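**Student:** Sequence first, then the predicted structure, then my questions.
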Amino acid sequence: MRKLFWLLTLLICTTSCDDGDIITVEIEFGDTFKTCGELVFFQIKEFPHESLSLQITDPSVTLDDLLEVDDDGELVTDTLIVNINGDTNKFNYRTYNSDPTTLFCSPVPPSGIEIIEDLLSTEGEAGIYIFLLEDDEDGIPADMEDENLDEDNDPSTNPTDTDGDGIPDYLDFDDDGDNVLTSTELDLDPDLDGDGDPLTNPADTDMDGIPNYLDDDDDGDGVLTIDEENFSEDQNPANDFTDPSIADYLNPVVNTTVPATAYRPHVINQKFTVELEIKEVRLPTIDLNEFDFGTLEGDDRLESSRIVTPDF
């Protein structure tokens, strides 16, 4: 939990405090925030009832705009810096008479919730930072799908592409380009070493030293796995059976050739992280220089995918 201590200077004398007295108030919010509407970001606290919120209308963008990815899987925008001015871009600290959880994102404001104090900053800066992680989720960690020839331990630079289809192995859910998913070929692991890890003893049907998930002829019958679709030409040799007990691409006795005409569409999974930082704001009676909202949570758009079909 992030803790921020604010000094609130009493501007009005009361019967219990002399003019100029200072009260130290501890305001503790979590390290995550939520969003609704176009670009409204907020944090709420139930006890005491408080909120921090940022509403951006200039520039006119949406969260979908910020999560836009180009055809190469790169973020179109990874940083958005906006000026807080109290008009088009507002940063507020509010207190309430009851739990404000249902107040935000509700088309009809709930009754019974009153704002006790509403402080608005007329200056400051908000920085929104977007990060994207892509993965093929084929059961092999990304750092294990790169030969690391450049010795930088980063699979995205000079990446290994076993089948040469233009999709690096760490994003390719069919590493050897045989139209059988890598995850499917890993599931064939007999686990002879008993450790439950398919990578320590990967299936190698033809025992040629190349594991099935990297072998374009899994059964070693001279016919490429991709060309062993003898019944259903649907870019999936794993569902073609001459012998009901074993797929043709794993059966060296069956070597009928049906030339493939296309690669199957590849699904690349995407996970977005959105972070928000507020700097140099000025709120009445509150001395606040900056605040870290943490990371966005609770939005389905933070997980997505894109489809890439390699040229055959």
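**Tutor:** Structure received.

**Student:** rest of the way, CA atoms for contacts and neighbours
**Tutor:** Will do.

**Student:** and the helix or strand containing residue 92, what other elements does it pack with?
**Tutor:** Here residue 92 sits within strand 89-96, counting by DSSP states H and E. Applying 3 or more Cα pairs under 8 Å, 6 or more residues apart in numbering; DSSP states H and E, one finds that strand 89-96 makes contact with strand 50-56, strand 115-121.

**Student:** which other residues reach the helix or strand harbouring residue 42?
**Tutor:** Using DSSP H and E, residue 42 sits in strand 40-45. With contacts defined as Cα atoms under 8 Å, 6 or more residues apart in numbering, strand 40-45 is touched by 29-30, 32-35, 50-56, 99-101, 293.

**Student:** want to compare, so here's the second one:
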Amino acid sequence: MNKVFSLIIFILLITSCSEGDIIENDIDFNASLESCSNLNDNTFVFYKIDDSINQALSLGFTSTTFEVDTVPEDLSITIPLNETTNTLFYRKFGSAINGADYFCASVPPSGVTITQELIGSDGSIVITYTVDSTTSTETIYNRNIALQNVTIIGADRVIRQEVLEFGSDKITITN
């Protein structure tokens, strides 16, 4: 009787414990942070591309107070994400792309196949600056870009992350 009972429990455990589809929710990857801007319409793009697996993460936003090569007085800027003017995109491509051509050109190159796309629907872009080094002629700042309380939506999934470190770079300001 114990063997039959144990066999029934074992069969129930095997058939009822399904992990379902495993979805990789970590969209953070190591790649250099790049940027471009169009000062005529106050648009800015920060992006990073992982060429080894043809994926990119990009932030695009509009601001009349932000400048790529300056540092704000309070050393921090917060920009709300939305689905129209301040956007976050995660994309996988069918082949390698050139970031400057794809993200910074008025018209992106043709023939680029997007195999997966996730779009940020809410959250905030937080850009902070810290002093890296100072000389008599220049100050070098670390610029860190993070996403806070972001929701990223795709055709088959929703990812929610409290903090997603987007990337960092350096800015040199002449004293």
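**Tutor:** On my side now, so go ahead. What you see is a predicted model, and the numbers here were worked out from it, not measured in a lab.

**Student:** Superpose the two chains and report the TM-score.
**Tutor:** After superposition, the two chains reach a TM-score (TM-score structural alignment, normalised by the length of the second structure) of 0.70; 146 aligned residues with a Cα RMSD of 2.6 Å.

**Student:** in the second structure, which residue is closest to the centre?
**Tutor:** In the second structure, the C-alpha nearest the mean C-alpha coordinate belongs to residue 57, at 4.3 Å (Cα atoms, centre = their mean).

**Student:** what do we get in the first structure for that one?
**Tutor:** Using TM-score structural alignment, the equivalent of residue 57 of the second structure in the first structure is residue 52.

**Student:** Next SSE downstream of the longest strand along the first structure?
**Tutor:** The longest strand of the first structure (DSSP state E) is strand 266-279. Downstream of strand 266-279 of the first structure, the next assigned helix or strand under DSSP H and E is strand 290-296.

**Student:** for that following strand, packing partners?
**Tutor:** By 3+ Cα pairs under 8 Å, 6+ apart, strand 290-296 of the first structure packs against strand 32-36, strand 266-279.

**Student:** Against which helices or strands is the longest one packed?
**Tutor:** Helices and strands in packing contact with strand 266-279 of the first structure are listed as strand 125-135, strand 290-296, strand 303-308; criterion 3+ Cα pairs under 8 Å, 6+ apart.

**Student:** quick one, which of the ones you listed is nearest to residue 267 of the first structure?
**Tutor:** Smallest distance to residue 267 of the first structure across those (Cα to Cα): 4.8 Å, for strand 303-308.

**Student:** Quick check: buried residues in that closest one?
**Tutor:** Across strand 303-308 of the first structure, burial judged by 16 or more other Cα atoms under 10 Å covers 306, 308.

**Student:** ok, back up a step: not counting its own residues, what contacts the strand holding residue 92 of the first structure?
**Tutor:** Contacts for strand 89-96 of the first structure (Cα under 8 Å, 6+ apart): 48-58, 82-84, 113-122.

**Student:** against the second structure, where does that strand fall?
**Tutor:** Counting by TM-score structural alignment, strand 89-96 of the first structure corresponds to residues 86-93.

**Student:** just stretch 269-283 of the first structure next, same as before
**Tutor:** Using TM-score structural alignment, stretch 269-283 of the first structure pairs with 138-152 in the second structure.

**Student:** Give me the mean distance between the matching stretch and the first structure.
**Tutor:** Superposed on the first structure, stretch 138-152 of the second structure shows a mean distance to its aligned partners of 1.2 Å (mean Cα distance after the TM-score superposition for the first structure).

**Student:** picking up where we left off before, so the residue nearest to the centre of the second structure versus residue 73 of the second structure, what's the distance?
**Tutor:** Taking Cα to Cα, to the nearest Å as the criterion, residue 57 of the second structure is separated from residue 73 of the second structure by 28 Å.

**Student:** same question, residue 145 of the second structure
**Tutor:** If you go by Cα to Cα, the gap between residue 145 of the second structure and residue 73 of the second structure works out to 17 Å.
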